[in-house]
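> Fold the following.
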Amino acid sequence: MQTLDDVMVLKADSHGAAPGLFKEQCIDLEQTPFLNWSWRITNHLEGLNEQSKAGDDYAVRIYVVVKGGLAFWQTKAINYVWANNTAKGRVWPNAFAGDHAMMMARGCK
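Model (predicted):
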């Protein structure tokens, strides 16, 4: 954690790898149905077809998972991604997981 423009932020650097941070918790969506965040990207990934396996790479993503309990095959996820080549708000199935993990473009350059 560090301060940027007087705001506490999480900074991640990647060089040929994918850093990650996760937090597992149970959330009552009746009580807290919102997820709020902001992000700042310094390096954009250019020229990717983000709906393909070869282009499934993002400067940043937020991965929200709903567990399927003992039926792990019923686990669902949505990935909010910083997409350079896909219009903001567009939704598509993950190239590797199909419709079990949907992608949504939230940021763009």
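> use CA for all of it now, contacts and neighbours both
OK.
> Now the nearest residue to L48 once chain neighbours are set aside: which helix or strand?
For L48, ignoring the flanking residues on the chain, the nearest one in space by Cα to Cα, 6 or more residues apart in numbering is G55 at 4.8 Å. Here G55, judged by DSSP states H and E, is contained in no helix and no strand.
> ditto for the one 3 residues further on
Following DSSP H and E, one finds Y58 outside all helices and strands.
> looking at it, it is touching L45, isn't it?
Yes. With contact defined as Cα atoms under 8 Å, Y58 reaches L45; the gap is 6.8 Å.
> neighbour-wise, which of those two wins?
Y58 (17 against 14; other Cα atoms under 10 Å).
> What distance do you get for that one to V9?
Noted for Y58: a distance of 19 Å to V9, by Cα to Cα, to the nearest Å.
> ok, now T75?
Noted for T75: a distance of 30 Å to V9, by Cα to Cα.
> go on, D28?
D28 is 25 Å from V9, by Cα to Cα.
> M104 too?
According to Cα to Cα, M104 stands 23 Å off from V9.
> what about these two, which has more around it?
Neighbours per residue (other Cα under 10 Å) separate M104 from V9, with M104 holding more: 23 against 14.
> Report how many residues lie close to the residue nearest to that one when sequence neighbours are not counted.
Spatial nearest neighbour of M104, excluding adjacent residues (Cα to Cα, 6+ apart): V91 at 4.5 Å. Using other Cα under 10 Å, V91 is surrounded by 17 other residues.
> same question, the one 4 residues further on
Per other Cα under 10 Å, the neighbour tally for A95 reads 17.
> My guess is it contacts D57. True?
No. With contact taken as Cα under 8 Å, A95 and D57 are classed as non-touching, separated by 10.6 Å.
> Identify the contacts common to those two.
Here A95 and D57 share no contacting residue, scored by Cα atoms under 8 Å, 6 or more residues apart in numbering.
> which residues does N43 contact?
The contact partners of N43, taken as Cα under 8 Å, 6+ apart, are A59.
> next up, for comparison:
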Amino acid sequence: MRITARFLALLALFSLSGSVLSEQGPALTPFSEMQSLGDGWEPLEFPKIDQLTRYELVTEDGIQVIKATTSGTASGLIARVNIPPSESLVLRWRWKVSNVFEQGDARKKSGDDYPARIYVAFKFQPEKAGFFERAKRTTVEVLFGESLPGNALNYIWANTLPKGEFAPNPYTDKTMMVAVNSGAGQVGEWVTVERDIMADYRKAFGEAPPPVVGIAIMSDSDNTGETATAWYGDIVLNP
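As a prediction, the model looks like this:
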């Protein structure tokens, strides 16, 4: 995805406007229980990108999931949250893809597309940012009236990045890509993933994590122009 569109989208859509919490711990509206795509999630659309990924609720193997179809498109669905940091916080989900992108490469801007990915965005920490970083954010926030997130983890179904490897996003080192699946070996199969996002943040950025402010799903192919379908099952947070 192009850097301007990515930056403005995160600006507009990861701003803090609410929280999703329960007595049992952090909670996200399960896709299997949604009556519509607007139940606890909202569109994640990008300025200057007119071709949007199609998301729909479908029944797969008797369970309602979200189906995403991308063909030279980019958009997502986001849940805004406000989850305090803890020693451990496990994000668990299952997904399936129809194929990986032949031109996909997490280390190159031209290959920064994925049939399936999950964003986890963390609150910005101004006390740890340099002068120019703070000035840039202040300017954008004045112009657009929103607060920018800070660092982010991207859990991706990669093409060439080996499974388990961390790599900085080719557009910004504020986002770390984490290959939780890689290659075509499990294409067409449901795969369950569990990640301790607190531990991953510490490994990725070398510091204690701040609060989580947004979680999003996205299937995008606007750089490669390729086509893929992904299915997302329930996403669960367990402290």
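> that older thread, what's the residue nearest to M104 of structure 1 aligned with over in structure 2?
Applying TM-score structural alignment, one finds that V91 of structure 1 aligns to F166 in structure 2.
> I figured that match hits A179, correct?
Yes. Between F166 of structure 2 and A179 a contact is recorded at 6.7 Å, counting by Cα under 8 Å.
> What separation is there between K88 of structure 1 and K23 of structure 1?
If you go by Cα to Cα, the gap between K88 of structure 1 and K23 of structure 1 works out to 26 Å.
> Ok, A95 of structure 1 next?
Counting by Cα to Cα, the gap from A95 of structure 1 to K23 of structure 1 is 24 Å.
> got a list of what the spatially most central residue of structure 2 touches?
Central residue of structure 2 (Cα atoms, centre = their mean): Y119, 1.7 Å from the mean position. Contact partners of Y119 of structure 2, counting by Cα under 8 Å, 6+ apart, are A152, L153, N154, Y155, G214, I215, A216, I217, M218.
> any idea whether the last one is helix, strand or coil?
Okay, so that is M218 of structure 2. Three-state assignment for M218 of structure 2 (DSSP: H, G, I helix; E, B strand; the rest coil): strand.
> Now for it, how many residues are close by?
Number of residues near M218 of structure 2 (other Cα under 10 Å) recorded here: 24.
> The residue nearest to it when sequence neighbours are not counted sits in which helix or strand?
Take M218 of structure 2 and drop its neighbours on the chain: the residue closest to it by Cα to Cα, 6+ apart is G76, 4.3 Å away. Counting by DSSP H and E, the element that carries G76 of structure 2 is strand 74-83.
> Check which element follows that strand along the chain.
strand 90-97.
> buried ones in that next one?
V90, L91, R92, W93, R94, W95, K96, V97 (16 or more other Cα atoms under 10 Å).
> ditto for stretch 85-104 of structure 1
Under the neighbour-count criterion of 16+ other Cα under 10 Å, stretch 85-104 of structure 1 has 85-86, 88, 91-95, 100-104 buried.
> Closest one to H15 of structure 1 out of these, please.
For these, the residue nearest H15 of structure 1 by Cα to Cα is N85; the value is 21.2 Å.
> Report the secondary structure state of the closest one.
coil.
> I'd like the distance between it and N49 of structure 1.
From N85 of structure 1 across to N49 of structure 1, the span is 7 Å (Cα to Cα).
> now swap in N43 of structure 1 and tell me
17 Å.
> And for M1 of structure 1?
As judged by Cα to Cα, M1 of structure 1 and N49 of structure 1 stand 32 Å apart.
> Comparing those two, which shows the higher neighbour count?
N49 (15 against 8).
> what's the counterpart of the residue nearest to L48 of structure 1 in structure 2?
Correspondence of G55 of structure 1 to structure 2, assessed by TM-score structural alignment: G111.
> cool, T75 of structure 1 as well?
Residue pairing (TM-score structural alignment): T75 of structure 1 is matched to G150 of structure 2.
> Not counting sequence-adjacent ones, nearest residue to its match?
F124 (3.6 Å).
> Burial check on the one you found, number of neighbours?
The number of residues near F124 of structure 2, taken as other Cα under 10 Å, comes to 20.
> for structure 1, which strand is longest?
Criterion DSSP state E: the longest strand present in structure 1 is strand 98-107.
> Output the contacting helices and strands for that one.
Contacts defined by 3 or more Cα pairs under 8 Å, 6 or more residues apart in numbering; DSSP states H and E place strand 98-107 of structure 1 against strand 76-82, strand 91-94.
> what range in structure 2 matches stretch 6-24 of structure 1?
Residue span in structure 2 matched to stretch 6-24 of structure 1, by TM-score structural alignment: 62-80.
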